[in-house]
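K.L.:
have a look at this prediction, sequence included:
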Amino acid sequence: MLRKLSVIAAVAGLLTVGASAPAFANGGALEPKDVHWSFEGPFGTFDQAQLQRGYKVYREVCSACHSMKLVAFRNLGDKGAPFYNPKYPNSNENPVVKAIAKDYQVADIDGETGDAIKRPATPADRFPSPFANEAAARAANGGALPPDMSLLAKAREGGPAHIYSIVVGYQAPPKGLKVGPGQNYNPYMAGDLSSYWSGDKEHVPPGGFIAMPQPLKAGQVTFDDGTKSTLEQEAKDVSAFLMWAAEPKLEERKQTGFAVLIYLILLSGLLYASYKTVWRNESH
């Protein structure tokens, strides 16, 4: 698996350059695209094949700049996760998870010499950062800090739809919009473009600037299941994967909530029946 440019340094517009102020006039970001997700609704579940494709996009593209420090490799084999296998209820024993972890190098300390070393990761380790520290991350990205992706899909209004929209939403800046070095125009990015706009102030273009150029393109990742690798497919799959990373217990939460509702309905019925029985012969 190769490391390439980040899939979403710009994802959700976190690598911004002067784009966090309130929108001017009729500017502001466009609403996220309307995307259908398998995990929507009270009975929605993650599509495991989609999560596997999304992980591949993350691994081959975005992990070059983005960490997921709150996610352990073993989580990839948990129930509802990309590589869950009921044969391995203990995800630490999942051979796919072991192979994925081994492909990463993590920092450690030599137990005999005390020297800092690198070793192959184990399922118990968390996804490592591609940079040693924040200064190194900024130096490699023109001063912008690539965000950790662990909770990205929950941290942005619009969630995975926002991420998807940012990734597929890059376009040439409108005529009259001054774009500086290291800036990229995206209409789905929140920002205030009024000070960069030389046209009619009543028609400031929507969106803002992002430091990272478009991270994905058609055919950039080859999917193992034969799914056609379009820009939209790559963006949707990695957005779904990031949603899983942000809320890995989503399916269990929905199942628990449904069971609790059924219990409360039954309990309410029993209480009402008891009430009618106890007070049946009493006048009210």
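P.N.:
Received the coordinates, thanks.

K.L.:
use CA for all of it now, contacts and neighbours both
P.N.:
Fine.

K.L.:
is it true that Arg53 lies in a helix?
P.N.:
Yes: looking at Arg53 with DSSP: H, G, I helix; E, B strand; the rest coil, it is inside a helix.

K.L.:
okay but it is in contact with Phe223, surely?
P.N.:
Yes: with contact defined as C-alpha atoms under 8 Å, Arg53 reaches Phe223; the gap is 6.2 Å.

K.L.:
let's bring in a second model and compare:
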Amino acid sequence: MLRPALVAIGAFFTLMLLYSFGAGAVSYISEPPAATVEHEFHLPPKEVAFSFNGPLGHYDRQQLQRGFQVYKEVCSACHSLKFVSFRDLQQIGYNEAEVKAIAKQWAIKTPDVDPATGEMSTRDPVPADKFPKPFANNVAAAAANNNAIPPDLSLMTKARHHGSAYVYSLLTGYQPQPAELLKKFPDAATPPGLNYNPYFPNLNLAMAQPLVAEGQVTYTDGTKPTVDQMAQDIAAFLTWTAEPKLENRRSAGLAALVFLAIATGLAYAAYQNIWRDKKH
């Protein structure tokens, strides 16, 4: 008795599933979803070659230092790096003395407590400190940025699909709204205070174009600071802040694959040697 009942229940749910699938397909064909401006004009990230692309890729320390310079001189006024310490910069080629100087000369001071009075105060950052936040709190951040709170950039390339390419595309993607968009979607004009960028999911964002002209940053290694170059460099730097152990992880993975390949060969050879005379 139990088996027929279970078969009947299974058949019922299968039929309901097929009915739901068929009804959904018919509905989609007869009444397709209305076109949206985001669906038609949102663009996938641009293709860009980074040294760390691919399973054997690695960071270009010079590029990371240039990217840090872009962050320091352009991005740090609004965006924080709350998971990164000044001393972490030694991983991208700065020595201890340089890290101490960078921390001491940082434009934003670190909140602290006066040990004599117990009152809040500020002090120069030290290498052990995280990068100071540019705003005291979210209210201050929103007030200074058209009611939009600038996101922390520490893990930005991990939080976005095609993270490195997304950051690069966003920074180089600011443009006027296409006439075709306004003609097809007259109500989709970019609101005042926002900026059109087809690489942003809803096409309009509060952040004004941060990289506006060649020479905005002066690179110490002599690299020409075009907008495209600065965008690539900051995208690479933010990839490092999100994945500082990327090279170690890939090296460990490669070593594991080599070990498994050797172990597999030895195991097969042992199998052949042990069972060679026992095959019929």
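P.N.:
Ah, there it is. These figures come from a predicted structure and were not determined experimentally.

K.L.:
fetch the TM-score of the aligned pair.
P.N.:
Superposed pair, TM-score by TM-score structural alignment, normalised by the length of structure 2: 0.81. Supporting alignment: 236 aligned residues with a C-alpha RMSD of 1.6 Å.

K.L.:
that older thread, neighbour count for Arg53 and Phe223 of structure 1, which is higher?
P.N.:
The neighbour comparison of Arg53 of structure 1 against Phe223 (other C-alpha atoms under 10 Å) goes to Arg53, with 26 against 18.

K.L.:
wait, what's in contact with that one?
P.N.:
The contact partners of Arg53 of structure 1, by C-alpha atoms under 8 Å, 6 or more residues apart in numbering, come to Phe223, Asp224, Glu234, Asp237, Val238.

K.L.:
which strand or helix spans the third one?
P.N.:
Secondary structure assignment for Glu234 of structure 1, by DSSP states H and E: helix 231-246.

K.L.:
before we move on, back to that, any idea which of the contacts of Arg53 of structure 1 has the most stuff around it?
P.N.:
Counting neighbours by other C-alpha under 10 Å, the top entry in these is Glu234, with 31 neighbours.

K.L.:
the helix or strand just after the helix holding Glu234 of structure 1 maps to which residues in structure 2?
P.N.:
Of the helices and strands lying after helix 231-246 of structure 1 in sequence (DSSP H and E), the nearest is helix 250-278. Taking TM-score structural alignment as the measure, structure 2 aligns residues 246-274 with helix 250-278 of structure 1.

K.L.:
please enumerate the strands of structure 1.
P.N.:
For structure 1, applying DSSP state E gives strands covering 105-109, 116-120, 184-186, 208-210.

K.L.:
residues contacting the second one, please?
P.N.:
Which is strand 116-120 of structure 1. Contact partners of strand 116-120 of structure 1, identified using C-alpha under 8 Å, 6+ apart, comprise Ala101, Lys102, Asp103, Tyr104, Gln105, Val106, Ala107, Asp108, Ile109, Asp110.

K.L.:
same check on stretch 40-51 of structure 1?
P.N.:
For stretch 40-51 of structure 1, contacts defined as C-alpha under 8 Å, 6+ apart pick out 38-39, 80-83, 225, 237-238, 240-241, 244, 250-251, 254-255.

K.L.:
so which bit of structure 2 is that stretch matched to?
P.N.:
Using TM-score structural alignment, stretch 40-51 of structure 1 pairs with 53-64 in structure 2.

K.L.:
most neighbours among the contacts of strand 116-120 of structure 1, please name it.
P.N.:
Ala101 leads those on contacts (other C-alpha under 10 Å) with 23 neighbours.

K.L.:
residue in structure 2 paired with it?
P.N.:
Mapped onto structure 2 by TM-score structural alignment, Ala101 of structure 1 lines up with Ala103.

K.L.:
in contact with its match, which residues?
P.N.:
By C-alpha under 8 Å, 6+ apart, the residues touching Ala103 of structure 2 are Phe86, Asp124, Pro125, Val126, Pro127.

K.L.:
whichever of the residues you listed end up buried, select them in ChimeraX.
P.N.:
Applying 16 or more other C-alpha atoms under 10 Å to these, the buried members can be selected in ChimeraX as follows:
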select :86,125,126,127
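
K.L.:
farthest pair within the contacts of Ala103 of structure 2?
P.N.:
The most widely separated members of the contacts of Ala103 of structure 2, counting by C-alpha to C-alpha, are Phe86 and Asp124 (12.0 Å).

K.L.:
what's the nearest residue to Pro213 of structure 1 if we skip its chain neighbours?
P.N.:
Leaving aside its chain neighbours, Pro213 of structure 1 sits nearest to Asn184 (6.0 Å; criterion: C-alpha to C-alpha, 6 or more residues apart in numbering).

K.L.:
since that was my last question, I'll sign off now.
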